[in-house]
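Enquirer: sequence unknown, structure follows:
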């Protein structure tokens, strides 16, 4: 798709490739970051693969909540793998160049996976709301069919709504500069190099953020507000504590996920004089949640089967 777009607009592309410079201001020693980032990437892959293996093999974990966790693990691995191999190649081997079609393809996949992760967080929030606020109706509402339909809807929503992002970026005229002060092809980082008006790109980026991420976050906040209201009405302190404990890990990950997105948006819109912060946050946002999601869920939900199985595995080793 991007190659055809490039050919049809060849007169607009004066540069044949982009150069990803890495982390702004620390180019001389940024290769040292390859070790912690590489370890985070390996942790993300190994932890999520372990989660998938355990969920698939343990019958007690064949529940909608764990199905969503498995889907989240697949999305996390896809997001991390989209960016980390290229980042490590830049840091270790100075493989800075990336073709325009590859750059636009990476831009699309990143947006798609980030939106998908937000959507799965929403599905998990709905799952917890039904389980806590309407427990008697839970088996009839949150079924395997519900999980499949919700996942397909989120996949279609994000894959289709993010197509205009790289297409609009490919329509810009890149006539002179081709050095991107970043480790990946972010929409705003790439289009900032264009020589023509990029207002439409900024408008669609904000529209996408508000309609997709904003609506997801709003519904998640509403779900947990209703959960909190329901829990506070209970007379049993033990029952309330148990209900809230199942949501703690989810809230931790949601808080980190959306807070970093807000910070990145602010740093880009305000044109900060220290772009390193925005670039570093952007990279960490795409690798830390995949590495921490399985760990947080396993350790915080100690009463759930996943923690017990991981604990047994550790002891047996």
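Expert: That came through, no problem. Please read these numbers as outputs of a predicted model, since none were measured by experiment.
Enquirer: going forward, measure contacts and count neighbours with C-alpha atoms only.
Expert: OK.
Enquirer: in the stretch 101-250 of the chain, which spans are helices?
Expert: Taking DSSP state H, counting those that start in this stretch as the criterion, the stretch 101-250 of the chain contains helices spanning 138-141, 144-161, 164-170, 187-191, 199-208, 215-232, 237-269.
Enquirer: which among those helices is found nearest to residue 23?
Expert: Proximity to residue 23 (C-alpha to C-alpha) singles out helix 187-191 among the helices of the stretch 101-250 of the chain, at 12.5 Å.
Enquirer: hmm, who's touching the closest one?
Expert: With contact meaning C-alpha atoms under 8 Å, 6 or more residues apart in numbering, helix 187-191 is reached by 107, 165-166, 169, 172, 180-182, 198, 201-202, 268.
Enquirer: of those residues, buried ones?
Expert: Buried members of the contacts of helix 187-191, scored by 16 or more other C-alpha atoms under 10 Å, are 107, 165-166, 169, 172, 180-182, 198, 201-202.
Enquirer: any chance of those in JSON lines, plus distance to residue 47?
Expert: Converted to JSON lines, the buried ones among the contacts of helix 187-191 look like this (distance: C-alpha to C-alpha, whole Å):
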{"residue": "107", "distance to residue 47": "25"}
{"residue": "165", "distance to residue 47": "31"}
{"residue": "166", "distance to residue 47": "31"}
{"residue": "169", "distance to residue 47": "35"}
{"residue": "172", "distance to residue 47": "40"}
{"residue": "180", "distance to residue 47": "32"}
{"residue": "181", "distance to residue 47": "31"}
{"residue": "182", "distance to residue 47": "27"}
{"residue": "198", "distance to residue 47": "40"}
{"residue": "201", "distance to residue 47": "36"}
{"residue": "202", "distance to residue 47": "36"}
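Enquirer: mind picking the one among those that's closest to residue 248?
Expert: Nearest to residue 248 among the buried ones among the contacts of helix 187-191, with distances taken as C-alpha to C-alpha, is residue 107, at 31.9 Å.
Enquirer: what sits against that closest one?
Expert: Counted by C-alpha under 8 Å, 6+ apart, residue 107 has contacts 165-166, 185-187.
Enquirer: among the residues you listed, which two are most distant?
Expert: Within the contacts of residue 107, 165 and 185 form the most distant pair, 11.7 Å apart (C-alpha to C-alpha).
Enquirer: thought residue 181 was touching residue 23?
Expert: Yes - Residue 181 lies in contact with residue 23 (C-alpha atoms under 8 Å); the separation is 6.7 Å.
Enquirer: can you give me the strands for this structure?
Expert: All strands of the chain, identified by DSSP state E, fall at 17-20, 97-99, 179-180.
Enquirer: by contact count, what packs against the longest one?
Expert: The contact analysis (3 or more C-alpha pairs under 8 Å, 6 or more residues apart in numbering; DSSP states H and E) places strand 17-20 against strand 97-99, helix 100-133, strand 179-180.
Enquirer: presented hereafter is structure B, for comparison with structure A:
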């Protein structure tokens, strides 16, 4: 991020406070945070390893799971190493470039994650509503292209955030009361007008979440209509089971994500400590649970994981 135009009014570093008011408990807080982070890494790397090793899993659905696993790893890794440095070693300084990079990376990966969920809904729609043409419509190459489109969308939408911040004058107070560089938390330290930053961040969140949820809702509306036409109860149940894992992942992603976005802007009624802990858990819990959900609900993947774990 060295290319950003950092004016003389900018500080050379910011200070991330961790969880203000709970400094004495930082070491204890780091224990559950690090455990959840490590479990999430193990689960997601297991999916990547098993899918990579097993030729029979080189299918569009499992390619999507791998991309989802990569976004989960990136999301938690973008905040936890620095947060643990704060909790364990009191290393609170972060350069302006490092702060803007962390913010850009975190928000871009979050938008990419949402795009992957939309693609997974499309995959389930084709599998249930047009099963005979599934192999020709949903291919690995097409999934890779959709993933690339999602990545480009994320970069283009998030790039204005650090660019807008880099042009703001900052006050003498360079302290960020958080564990990571969130867009509005950084903008609030500015002495200048941050109206554009606030509006852009809020509109972006609602447009992305609104558009993606609309597409997912449309896909599942068509899926439900197709399922209701199935006469066989066994086929009916099998079709619904293929969607269960995806629905669980969406429920863990969108409501907490919207809460996190709104609480950064309208958090007057929320304790700062509660707000910061919940914001961190939002980036930790889904990456830990997603591989467990798909491992339990997807028999083919579960069997292959069992093959490698039992061998060891």
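Expert: Happy to help now that I have it. These figures come from a predicted structure and were not determined experimentally.
Enquirer: which one of the buried ones among the contacts of helix 187-191 of the first structure is nearest to residue 264 of the first structure?
Expert: Proximity of these to residue 264 of the first structure (C-alpha to C-alpha) peaks at residue 182, which lies at 13.0 Å.
Enquirer: excluding chain neighbours, what is closest to the equivalent of that closest one over in the second structure?
Expert: In the second structure, the residue paired with residue 182 of the first structure is residue 178, using TM-score structural alignment. In space, residue 178 of the second structure comes closest to residue 18 once its chain neighbours are excluded; the distance is 4.9 Å by C-alpha to C-alpha, 6 or more residues apart in numbering.
Enquirer: burial measure for that neighbour, as a count.
Expert: 26 (other C-alpha atoms under 10 Å).
Enquirer: give the equivalent position in the first structure for it.
Expert: Residue correspondence to the first structure (TM-score structural alignment): residue 18 of the second structure is matched to residue 22.
Enquirer: please apply the same query to residue 67 of the second structure.
Expert: Residue correspondence to the first structure (TM-score structural alignment): residue 67 of the second structure is matched to residue 71.
Enquirer: could you check how far its match is from residue 266 of the first structure?
Expert: 30 Å (C-alpha to C-alpha, to the nearest Å).
Enquirer: please apply the same query to residue 94 of the first structure.
Expert: With C-alpha to C-alpha as the criterion, residue 94 of the first structure and residue 266 of the first structure are 30 Å apart.
Enquirer: likewise residue 184 of the first structure?
Expert: For residue 184 of the first structure, the distance to residue 266 of the first structure equals 19 Å [C-alpha to C-alpha].
Enquirer: who has more neighbours, those two?
Expert: Taking neighbours as other C-alpha under 10 Å, residue 184 of the first structure and residue 266 compare with residue 184 leading, 28 against 13.
Enquirer: leaving out sequence neighbours, find the closest residue to the residue nearest the centre of the second structure.
Expert: The geometric centre of the second structure, computed from its C-alpha atoms, lies nearest to residue 110 (C-alpha atoms, centre = their mean), at 3.8 Å. Spatial nearest neighbour of residue 110 of the second structure, excluding adjacent residues (C-alpha to C-alpha, 6+ apart): residue 75 at 7.1 Å.
Enquirer: what's around that neighbour, how many residues?
Expert: The tally of other residues near residue 75 of the second structure (other C-alpha under 10 Å) stands at 23.
Enquirer: what span of the first structure is stretch 214-231 of the second structure aligned with?
Expert: Counting by TM-score structural alignment, stretch 214-231 of the second structure lines up with residues 218-235 of the first structure.
Enquirer: would you mark the buried spots in stretch 93-110 of the second structure?
Expert: Buried-residue list, stretch 93-110 of the second structure, by 16+ other C-alpha under 10 Å: 93-94, 96-110.
Enquirer: an error on my part: the question was meant for stretch 134-147 of the second structure.
Expert: The neighbour-count check on stretch 134-147 of the second structure (16+ other C-alpha under 10 Å) flags 134, 138-140, 143, 146-147 as buried.
Enquirer: also stretch 61-77 of the first structure?
Expert: Across stretch 61-77 of the first structure, burial judged by 16+ other C-alpha under 10 Å covers 61, 64-77.
Enquirer: and if you look at stretch 304-312 of the second structure?
Expert: Neighbour counts using 16+ other C-alpha under 10 Å place 304-305 of stretch 304-312 of the second structure among the buried residues.
Enquirer: do the same with stretch 204-214 of the first structure
Expert: Using 16+ other C-alpha under 10 Å as the test for burial, stretch 204-214 of the first structure gives 205, 208-209, 212-213.
Enquirer: distance to residue 244 of the first structure added to those residues, as JSON lines?
Expert: Formatted as JSON lines, those follow (distance: C-alpha to C-alpha, whole Å):
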{"residue": "205", "distance to residue 244 of the first structure": "35"}
{"residue": "208", "distance to residue 244 of the first structure": "32"}
{"residue": "209", "distance to residue 244 of the first structure": "29"}
{"residue": "212", "distance to residue 244 of the first structure": "27"}
{"residue": "213", "distance to residue 244 of the first structure": "24"}
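Enquirer: tally of neighbours for residue 134 of the first structure?
Expert: Residue 134 of the first structure: 14 surrounding residues under other C-alpha under 10 Å.
Enquirer: contact partners for residue 273 of the second structure?
Expert: By C-alpha under 8 Å, 6+ apart, the contact list for residue 273 of the second structure reads 19-22.
Enquirer: of those, just say which sits nearest to residue 286 of the second structure.
Expert: Lowest distance from residue 286 of the second structure to the contacts of residue 273 of the second structure (C-alpha to C-alpha) belongs to residue 19, with 21.2 Å.
Enquirer: wait, that closest one sits on residue 92?
Expert: No - using C-alpha under 8 Å, residue 19 of the second structure makes no contact with residue 92, being 11.2 Å away.
Enquirer: out of the two, which sits in the busier spot?
Expert: residue 19 (23 against 19).
Enquirer: pull the contacting residues for the more buried one.
Expert: By C-alpha under 8 Å, 6+ apart, the contact set of residue 19 of the second structure is 26, 177-179, 272-273, 276-277.
Enquirer: ditto for residue 7 of the second structure
Expert: Contacts of residue 7 of the second structure (C-alpha under 8 Å, 6+ apart): 166-167, 169.
Enquirer: 10 Å instead, please
Expert: 166-170 (C-alpha atoms under 10 Å, 6 or more residues apart in numbering).
Enquirer: before we move on, what about residue 237 of the second structure?
Expert: Residue 237 of the second structure makes contacts with 227, 230, as judged by C-alpha under 10 Å, 6+ apart.
Enquirer: go on, the one 10 residues further on?
Expert: For residue 247 of the second structure, the set of contacting residues under the criterion of C-alpha under 10 Å, 6+ apart consists of 117, 121, 216, 220, 253.
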